[in-house]
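Trainee: Just need the structure, nothing else, for what follows:
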Amino acid sequence: MPNPLTRHAINGMVARYNDPHYDRWAAQIRHTGGCTQPVHLRGKVEYRDPLNGALLHRYTTANEPGGVLRVACKTRRASRCPSCAETYRADTYQLIRAGLVGGKGVPAEVAEHPAVFLTLTAPSFGAVHSLCMKNGQVLRCRPRRKGGTCPHGRPVACNERHSADDPRLGEPICPDCYDHTGSVLFNALAPELWRRFTIRLRRVLARNCGLSVKELGQVLKVSFAKVAEYQRRGVVHFHAIVRLDGPDGPATLPPGWATLDGLAEAITEAARHVTVATPEAAELPSLTLAWGRELDIRPITANGDLTEQAVAGYVAKYATKAAECVGTLDRRVRPTDDLDQLDIRPQLGD
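Mentor: Here you go, the predicted model:
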């Protein structure tokens, strides 16, 4: 017996195809570029002469199929709309690449400016299950020669060799030992930590070249392009392009002393020393948060290990990813949601 939903869908398709307004409806769908969740607009627009108020043009959605105008949602999240996310990814790639080699109004001389690809990670909030590899071989997750248990009686070791699709990846070895509060606060304050990092970086650059921050701004501009990525353990880390320009941006060369080595040294110092304190709460003292120990700084070159095409591809890919990769929702949790019915990790609904 045919599925009632399938029969309903087929009947709807036949009715749509035979509708006298089918051509206009199809044109709207093509205009959205294959958007899976187009926005339906209703209303009217009137254009009038500003001098005498005469009506020049009127548009209303009442004459559109179904009384609505369908436009693309333009989300960047691939989990919500692959088509719009792909458009966003492609646009991001072109913009980032232009900022590294020129184009789209950016002079080609920008390729000579010192630039690095930076990754700032979150600190550890407790041991989690991980996929460990060496020389192409999958290693045991968390081997411990002496074994032992944590204060909650759970083993501190994990001798399994996890696969890439193992749902336990990113899960705490001991949920009671893991600092869930700290990880949530880090995610909330990561933008502030980044802001303080950019301020500290300019100060370090100014100090290293014997200038004040104000004087530095007269000869050098530090440009950033940043994107956040969620790790499997549910905390964010930042990928960023850091580029040194002249005082007027990419159209001007930076001073001769502005080198890749000097930039990397300043980034390292700024990242190691910047912190942010959480506000105190009734039963929670203030915490001092900082970046994790893993700091990756890689120079961007035209023919080196990391080219501008690769960097643009990385940033564009991360820009279309959301938090759904770690088992959470790709939208806000509404008060009317039943957490038990949502497609999330079991412990997140507890």
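Trainee: switch to C-alpha atoms for all contacts and neighbour counts from now on
Mentor: OK.
Trainee: Quick check: the gap between Phe117 and His273.
Mentor: According to CA to CA, to the nearest Å, Phe117 stands 20 Å off from His273.
Trainee: Comparing these two, which shows the higher neighbour count?
Mentor: Phe117 (24 against 11; other CA atoms under 10 Å).
Trainee: secondary structure element for the more buried one?
Mentor: Using DSSP states H and E, Phe117 sits in strand 115-120.
Trainee: And that strand, what's buried?
Mentor: Within strand 115-120, the residues that qualify as buried are Ala115, Val116, Phe117, Leu118, Thr119, Leu120, counting by 16 or more other CA atoms under 10 Å.
Trainee: and those as CSV, adding distance to Gln37?
Mentor: Formatted as CSV, the buried residues of strand 115-120 follow (distance: CA to CA, whole Å):
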residue, distance to Gln37
Ala115, 38
Val116, 37
Phe117, 34
Leu118, 35
Thr119, 33
Leu120, 34
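Trainee: which pair in the residues you listed spans the largest distance?
Mentor: Ala115 and Leu120 (15.8 Å; CA to CA).
Trainee: Follow the chain on from the strand holding Phe117 and name the next helix or strand.
Mentor: Toward the C-terminus from strand 115-120 - assigned by DSSP H and E - lies strand 132-134.
Trainee: For that following strand, buried residues please.
Mentor: Of all the residues in strand 132-134, those buried under the rule 16+ other CA under 10 Å are Cys132.
Trainee: same check, this time on stretch 296-316
Mentor: 297-301, 307-309, 311-313, 315-316.
Trainee: Show me the residues you listed that map onto helices.
Mentor: Judged by DSSP state H, helices contain the following of the buried residues of stretch 296-316: Glu308, Gln309, Val311, Ala312, Gly313, Val315, Ala316.
Trainee: quick one: the first one from Arg97, how far?
Mentor: Counting by CA to CA, the separation of Glu308 from Arg97 is 6 Å.
Trainee: Which of the buried residues of strand 115-120 sits closest to Ala127?
Mentor: For the buried residues of strand 115-120, the nearest to Ala127 is Leu120 (19.1 Å; CA to CA).
Trainee: burial of the closest residue to the closest one other than its chain neighbours, as a residue count?
Mentor: Excluding its sequence neighbours, the residue lying closest to Leu120 (CA to CA, 6 or more residues apart in numbering) is Phe238, at 5.1 Å. Using other CA under 10 Å, Phe238 has 18 other residues around it.
Trainee: Here is the second sequence; please produce its structure so I can put it next to the first one:
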Amino acid sequence: MRQLSEVDQDLIRLVQDPRFTRWIEQITATGGCAHPIHLTGSTTTRETLTGEVLHHYDTRDEPGERLLIRCRNRRQTVCAPCSRLHAGDTFHLVRAGLLGGKTVPTDVRERPRLFLTLTAPSFGPVHRLTTDGQRCRPRREGGECDHGRRLGCPAVHEADDPLTGQPLCPDCYDYPAHVLWHAHAGRLWKAFTDNLYNHLAGRVGRTRTGLRRSLRISYAKVAEYQKRAAVHVHAVVRLDGARGPDDSPPAWATADVLTAVVRTAAAAVRLRTPFSAALGEHELRWGAELDARPLRAFGDGEGLADDAVAAYVAKYVTKGATDTGAGLDHQITNPADITAAPVSAHVRALMRTCWRLGGLPELEPLRLRAWAHTLGYRGHILTKSHAYSTTYTALRAERADHQSRGTQPADEADVLTDAHWRYVGSGHTPAAALLAAGIAEDLARNREIAQEEIAYNGVMSGD
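Mentor: Have a look, this model is predicted:
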């Protein structure tokens, strides 16, 4: 008789549980979350004046005496169901700042708006992705670097070529500068936005303080790792009046003016790292490649479509470092983790540089060892200015309110809710993980079918 596997035994245990149906309901409510949070506790809603209990919930009536809630991890590699939800929230957050909605007035679509791409400078030549049969780095004279490696590359690299993004000579590549640039990326962005105000003020003959009385710069930005494992910054930048989205900017503030100033503001950024006896001093700046495109809300005019930009940003925020091959989705605790990491030699060299530099007392504030898994980059994947649009918290609260509608007392002003919750664990057992993955797949397929029906009905109705 064949011995049952651990998964089979676990599946039998789950199915035989008299509360199995309720457990399936919980998993479905989390969207098939891959790593749900387990809570135990209770919530009681009473009428304020009389003390009458209007609603009571206790996890003692749940399977395993616990309630499962979403992990809310944005990374697709960690939890695909929650990453899809996060992508949807990001789409609405970015779109609201472009077209209005979610407390943002609709006339923001008429403001000067750009989609920017700011890049890191070169830290050394790398193998490039080639198109139309072009060669990577052809050099008529040939030649070698001081380490005996060729200065050029006559090959044609496809998108899946593992050489793409790798240094031509790792010994020539400036790994400390790469890591320090990542560690100061937030300060580089702050310097850029400060320069935007300064350069706009100089263009119209005003002081920075005087300009701030009539204009505000709002933005949302997302970080993306390139093939060479250096961060790109993509940003939506919008000009508002002094009161933010509720106020129009001055008539002179146009997309053309913003485009011109963006280029000079980025080129003027210069930051110096603290002096280090081991490294000396580094000057940090943005790369020479800068792209600035106007945005359009409707019609066939010039510029990128707002919805396309929002969808692009939403898609990227679900990617972790592992997806791009530019790091790991978890922290590194010792050098052995770097040796065992499933990354390229180039990325491994960046991680080791983070670990080595993180041991220098003068660089301790950068916490490079804590961020070695992201190659020294310490920022969030997506950040925004306060006035750009709504927040993730507001979007989640709106969704929770929508989901609970009809289950709460009609007059919430006259009720008092007493809640006690405690964290007791996370994740799934082996069989539960398989069942949750199946539920997540079914829910995703149902969403796709619903979207196809909406699109089909729109076409048939002529909308």
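Trainee: quick one: TM-score?
Mentor: Superposed pair, TM-score by TM-score structural alignment, normalised by the length of the first structure: 0.90. Supporting alignment: 343 aligned residues with a CA RMSD of 2.5 Å.
Trainee: before we move on, back to that, tabulate the ones in helices among the buried residues of stretch 296-316 of the first structure (JSON lines), appending distance to Cys35 of the first structure.
Mentor: Shown next, in JSON lines, are these (distance: CA to CA, whole Å):
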{"residue": "Glu308", "distance to Cys35 of the first structure": "30"}
{"residue": "Gln309", "distance to Cys35 of the first structure": "27"}
{"residue": "Val311", "distance to Cys35 of the first structure": "27"}
{"residue": "Ala312", "distance to Cys35 of the first structure": "24"}
{"residue": "Gly313", "distance to Cys35 of the first structure": "23"}
{"residue": "Val315", "distance to Cys35 of the first structure": "23"}
{"residue": "Ala316", "distance to Cys35 of the first structure": "19"}
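Trainee: which one of the residues you listed sits closest to Arg80 of the first structure?
Mentor: Closest to Arg80 of the first structure, out of all of those and judged by CA to CA, is Ala316, at 16.5 Å.
Trainee: Next one: the equivalent of that closest one over in the second structure from Thr77 of the second structure, what distance?
Mentor: Here Ala316 of the first structure is matched to Ala314 in the second structure, going by TM-score structural alignment. Distance, Ala314 of the second structure to Thr77 of the second structure, using CA to CA: 15 Å.
Trainee: likewise Asp132 of the second structure?
Mentor: From Asp132 of the second structure to Thr77 of the second structure the distance is 33 Å (CA to CA).
Trainee: Who has more neighbours out of these two?
Mentor: Just comparing Asp132 of the second structure and Thr77: by other CA under 10 Å the higher neighbour count belongs to Thr77, 15 against 6.
Trainee: what residue of the first structure matches up with the more buried one?
Mentor: In the first structure, Thr77 of the second structure lands on Ser79 (TM-score structural alignment).
Trainee: Number of residues surrounding the nearest residue to that match once chain neighbours are set aside?
Mentor: In space, and not counting its chain neighbours, Ser79 of the first structure is closest to Asp330: 7.2 Å by CA to CA, 6+ apart. Look at Asp330 of the first structure: counted by other CA under 10 Å, it has 15 neighbours.
Trainee: In contact with Asp330 of the first structure, which residues?
Mentor: Arg77, Ser79, Arg80, Ala322, Ala323, Glu324 (CA atoms under 8 Å, 6 or more residues apart in numbering).
Trainee: Need the three-state assignment for the last one.
Mentor: To tie it back to what came earlier, the one meant is Glu324 of the first structure. helix (DSSP: H, G, I helix; E, B strand; the rest coil).
Trainee: what about the spatially closest residue to it that is not a sequence neighbour, distance to Asn52 of the first structure?
Mentor: Ranked by CA to CA, 6+ apart and with sequence neighbours excluded, the top spatial neighbour of Glu324 of the first structure is Asp330, at 5.4 Å. Per CA to CA, Asp330 of the first structure is found 49 Å from Asn52 of the first structure.
Trainee: Same question for Leu201 of the first structure.
Mentor: Taking CA to CA, one finds Leu201 of the first structure at 56 Å from Asn52 of the first structure.
Trainee: Which positions within the helix or strand Trp194 of the first structure falls within qualify as buried?
Mentor: Trp194 of the first structure is part of helix 180-208, with elements assigned from DSSP H and E. Going by neighbour count (16+ other CA under 10 Å), the buried part of helix 180-208 of the first structure is 182-183, 185-187, 189-190, 193-194, 196-198, 200-206.
Trainee: that older thread, what stretch of the second structure does the strand holding Phe117 of the first structure fall on?
Mentor: Using TM-score structural alignment, strand 115-120 of the first structure pairs with 113-118 in the second structure.
Trainee: likewise stretch 246-253 of the first structure?
Mentor: Using TM-score structural alignment, stretch 246-253 of the first structure pairs with 241-248 in the second structure.
Trainee: where do the strands sit along the stretch 151-300 of the first structure?
Mentor: 221-230, 236-245, 275-277, 288-290, 295-299 (DSSP state E, counting those that start in this stretch).
Trainee: With distance to Arg142 of the first structure as added columns, please give the ones you listed in a markdown table.
Mentor: Formatted as a markdown table, these follow (distance: least, CA to CA, whole Å):
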| stretch | distance to Arg142 of the first structure |
| --- | --- |
| strand 221-230 | 22 |
| strand 236-245 | 22 |
| strand 275-277 | 29 |
| strand 288-290 | 25 |
| strand 295-299 | 22 |
